[in-house]
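Undergrad: sequence unavailable; structure follows:
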């Protein structure tokens, strides 16, 4: 028993000595000794098959510029498909064919361009590790000269200046790739004669005697229906009866109006426009003069109209003058009156083009 007691004391002494040898160490603290594992460094560089075999390098080069050629072909095909497979609004099958073939062309152009660029970098560009030392401030003239040398070295390593087929096909693919987008966006513009934007936006469906109706059901609006502080979304009479295929959406986009009623004494009207309103009821185009968003938010207390897209604000009491935001001019006012039955009617069309101001620039 005495021996067991002594051995227990010896173990306790060893434990205490261990704590003394590593001051500040706890039961969960690892003590790093001097023989820690050293950094093994990078593994030996393995050359690619294109670095070892000139035939493989040539094959990779042909693959890259072939992919760039395919990208050019895809871009050209997308433009051709846009013309060969036009959309017929009455035939959904034409929409599917148009989207399918244009999509195939754009997908081929983008994928071939991306895969070719990746394969070029992996198989042909210089394959070695390097360290790029960066300076926090602009360098000296010697440093800038060295930068030019680095660009030259990059050119040599990538082979951009030396491999003319890859360079030329890459440039061709990059030039051809945006062409489908140009063709598609061009199709959004009106076609044929008399398509100058200012002329198109200067003429809407509104004309003398045409009744103001609710959007979208086309119910005519009486002056007595418009209470103080109210706002009505308005379209011309007969617009809701026009089929979509005959341009109903285009006409509505130009002719939409917001109708409001204020106290007559709150309106600060110009002398030549006092006849454009009726007993405090005014009508203004809903098409914002910034980029054409619908101005549909009416603040009753301040009599301000707000465009939700870019926060342009218009003062209804002062002919919808711009009081805030990027819009460049007031909203066009629609002259209104009341017919024999008490319905609100237009006196004429707008006296200026509706929509964004940039259409008026020549």
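TA: Structure's in. What do you need? Worth saying up front: this structure is predicted, and the values here are computed from it rather than measured.
Undergrad: every contact and neighbour count from this point should use C-alpha atoms.
TA: Fine.
Undergrad: how many residues are close by the residue nearest to residue 85 when sequence neighbours are not counted?
TA: In this structure, residue 85 finds its nearest non-sequential neighbour in residue 98, 5.3 Å apart by CA to CA, 6 or more residues apart in numbering. As a burial measure, the neighbour count of residue 98 was computed by other CA atoms under 10 Å and equals 20.
Undergrad: and residue 98, what is it in contact with?
TA: Residues counted as contacts of residue 98 (CA atoms under 8 Å, 6 or more residues apart in numbering) are 81, 82, 85, 86, 87.
Undergrad: I'd like the residues you listed as JSON lines, with secondary structure, neighbour count and distance to residue 229 appended.
TA: JSON lines is the format used below for the contacts of residue 98 (DSSP: H, G, I helix; E, B strand; the rest coil; neighbours: other CA atoms under 10 Å; distance: CA to CA, whole Å):
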{"residue": "81", "secondary structure": "helix", "neighbour count": "21", "distance to residue 229": "53"}
{"residue": "82", "secondary structure": "helix", "neighbour count": "19", "distance to residue 229": "49"}
{"residue": "85", "secondary structure": "coil", "neighbour count": "17", "distance to residue 229": "51"}
{"residue": "86", "secondary structure": "coil", "neighbour count": "13", "distance to residue 229": "48"}
{"residue": "87", "secondary structure": "coil", "neighbour count": "17", "distance to residue 229": "45"}
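Undergrad: next one for the comparison:
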């Protein structure tokens, strides 16, 4: 085997193998490639195209205004007759109105910038603003930007933008002002549940026998007679809806005085999360945990729905239940504490 050093001549010091093969040299700094040539847009060269783009921006701002008005129509004009259909219609219109209000402003400004505002690329050296002269230069630059944006020359765009921006925050203001900051807790302390009220399936209203509830099963339950209400149906349901589950009785650990609040491992708890009132709808059969999907508050069913994770501060209220003479599950009484969120003052 020969020595390969003869086949490859020695490289000069300080030169890498790549540089030696490619003949590259090390530069002190990159050369300035300059700015690419400016390509004028259609609106820059054709007045009709610029006018068309201006009308499109105005239409987008008007869509924002219409979206805001749609929100107010849905909020004040849609009559909630306690039916699910009316509630869904209002929620849909509220969502569409808010979406169009925000989308119209955003897309309008973007379209304005892309089609009508100056798009020349500029390169400037960075320097500090230290003197009053520099600050005056900054003011002049801002004035130049306003002038080049065409706000003064395009009053239709300016006026529709001002109108859209003025109306857009109003839905949020109305919704926040409508919040009840000092609610009457007694409204949440009492529900439709009372002694002897049958537990029925939601939404069919079918009564539930204890024999129908198997270990590991979960039912969404409302009080019998709720579906027949003419007024206040949704409000009553929001307070009274419960989750019904059955566990092995040996896995339950009731506190003193609550030993008879269930029946043979069947227990019922309020479905309304004690954090901000979202519906607790996820039941983990293996761990016996109830999970609120909004903020992941987790309640342990074996420990009277004690909070084991998340922002909720108190357990879910338990509904005492028993079995009547016909084998149907009925309530022993109403909840012994208010249902729903815990952030209100509870006098």
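TA: Cool, got the structure. Here the structure is a predicted model, which means the values were calculated and not measured.
Undergrad: against residue 272 of the first structure, how distant is residue 132 of the first structure?
TA: Noted for residue 132 of the first structure: a distance of 71 Å to residue 272 of the first structure, by CA to CA, to the nearest Å.
Undergrad: do residue 312 of the first structure as well
TA: Residue 312 of the first structure sits 26 Å away from residue 272 of the first structure when distances are taken as CA to CA.
Undergrad: and those two? Which one has more around it.
TA: A side-by-side neighbour count of residue 312 of the first structure and residue 272, using other CA under 10 Å, places residue 312 first with 20 against 7.
Undergrad: setting the sequence-adjacent residues aside, check what's closest to the counterpart of that one in the second structure.
TA: Alignment note (TM-score structural alignment): residue 312 of the first structure maps to residue 297 of the second structure. Closest residue in space to residue 297 of the second structure, ignoring its immediate chain neighbours: residue 310 at 4.0 Å, by CA to CA, 6+ apart.
Undergrad: which element follows the host helix or strand of residue 143 of the first structure toward the C-terminus?
TA: When elements are assigned from DSSP states H and E, residue 143 of the first structure belongs to helix 141-158. Sequence-wise, the next helix or strand downstream of helix 141-158 of the first structure (DSSP H and E) is helix 164-176.
Undergrad: for that following helix, packing partners?
TA: Under the contact criterion of 3 or more CA pairs under 8 Å, 6 or more residues apart in numbering; DSSP states H and E, the helices and strands touching helix 164-176 of the first structure comprise helix 54-84, helix 92-123.
Undergrad: angle of the shortest one against helix 164-176?
TA: Between the direction of helix 54-84 of the first structure and that of helix 164-176, the angle (axes from the mean of the first three to the mean of the last three CA atoms, to 10 degrees) works out to 20 degrees.
Undergrad: tally up the residues packed near the aligned partner of residue 281 of the second structure in the first structure, please.
TA: Applying TM-score structural alignment, one finds that residue 281 of the second structure aligns to residue 296 in the first structure. Residue 296 of the first structure is flanked by 19 other residues according to other CA under 10 Å.
Undergrad: swap in the one 3 residues further on?
TA: The local packing count at residue 299 of the first structure equals 15, with neighbours defined by other CA under 10 Å.
Undergrad: what does residue 213 of the second structure give?
TA: If you count neighbours by other CA under 10 Å, residue 213 of the second structure ends up with 18.
Undergrad: on that earlier part again, who touches the match of residue 281 of the second structure in this structure?
TA: Listed by CA under 8 Å, 6+ apart, the contact set of residue 296 of the first structure reads 258, 286, 305, 306, 307, 308.
Undergrad: turn those into a markdown table, including distance to residue 157 of the first structure.
TA: Supplementary listing: the contacts of residue 296 of the first structure in a markdown table, determined by distance: CA to CA, whole Å:
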| residue | distance to residue 157 of the first structure |
| --- | --- |
| 258 | 64 |
| 286 | 59 |
| 305 | 60 |
| 306 | 57 |
| 307 | 54 |
| 308 | 52 |
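Undergrad: separate out the buried members of the residues you listed.
TA: Neighbour counting with 16 or more other CA atoms under 10 Å marks 258, 286, 305, 306, 307 as buried within the contacts of residue 296 of the first structure.
Undergrad: so the last one sits against residue 292, correct?
TA: No - using CA atoms under 8 Å as the test, residue 307 of the first structure is too far from residue 292 to be in contact (9.5 Å).
Undergrad: now do the contacts for residue 99 of the first structure.
TA: Residues touching residue 99 of the first structure, when contacts are defined by CA under 8 Å, 6+ apart, are absent altogether.
Undergrad: scratch that, residue 71 of the second structure is what I was asking about
TA: When contacts are taken as CA under 8 Å, 6+ apart, residue 71 of the second structure is in contact with 93, 94, 95, 96, 97, 98, 171.
Undergrad: most surrounded residue in those residues?
TA: Neighbour counts for the contacts of residue 71 of the second structure (other CA under 10 Å) peak at residue 97, which has 25 neighbours.
Undergrad: chain neighbours aside, what residue packs nearest to that residue?
TA: By the measure of CA to CA, 6+ apart, the closest residue to residue 97 of the second structure outside its immediate chain neighbours is residue 67, 4.1 Å from it.
Undergrad: what about that neighbour, how many neighbours?
TA: Residue 67 of the second structure is surrounded by 27 other residues when neighbours are defined as other CA under 10 Å.
Undergrad: how near is it to residue 158 of the second structure?
TA: 19 Å.
Undergrad: one more: residue 202 of the second structure?
TA: Applying CA to CA, one obtains 53 Å for the distance of residue 202 of the second structure from residue 158 of the second structure.
Undergrad: looking at those two, which has the bigger crowd around it?
TA: The residue with more neighbours, out of residue 202 of the second structure and residue 158, is residue 202; 19 against 15, by other CA under 10 Å.
Undergrad: the more buried one against residue 220, yeah?
TA: Yes - Residue 202 of the second structure sits in contact with residue 220 when judged by CA under 8 Å, with a separation of 5.6 Å.
Undergrad: need the counterpart of residue 9 of the first structure in the second structure.
TA: Matched by TM-score structural alignment, residue 9 of the first structure corresponds to no residue in the second structure.
Undergrad: quick one: secondary structure of residue 9 of the first structure?
TA: Put simply, residue 9 of the first structure is helix when judged by DSSP: H, G, I helix; E, B strand; the rest coil.
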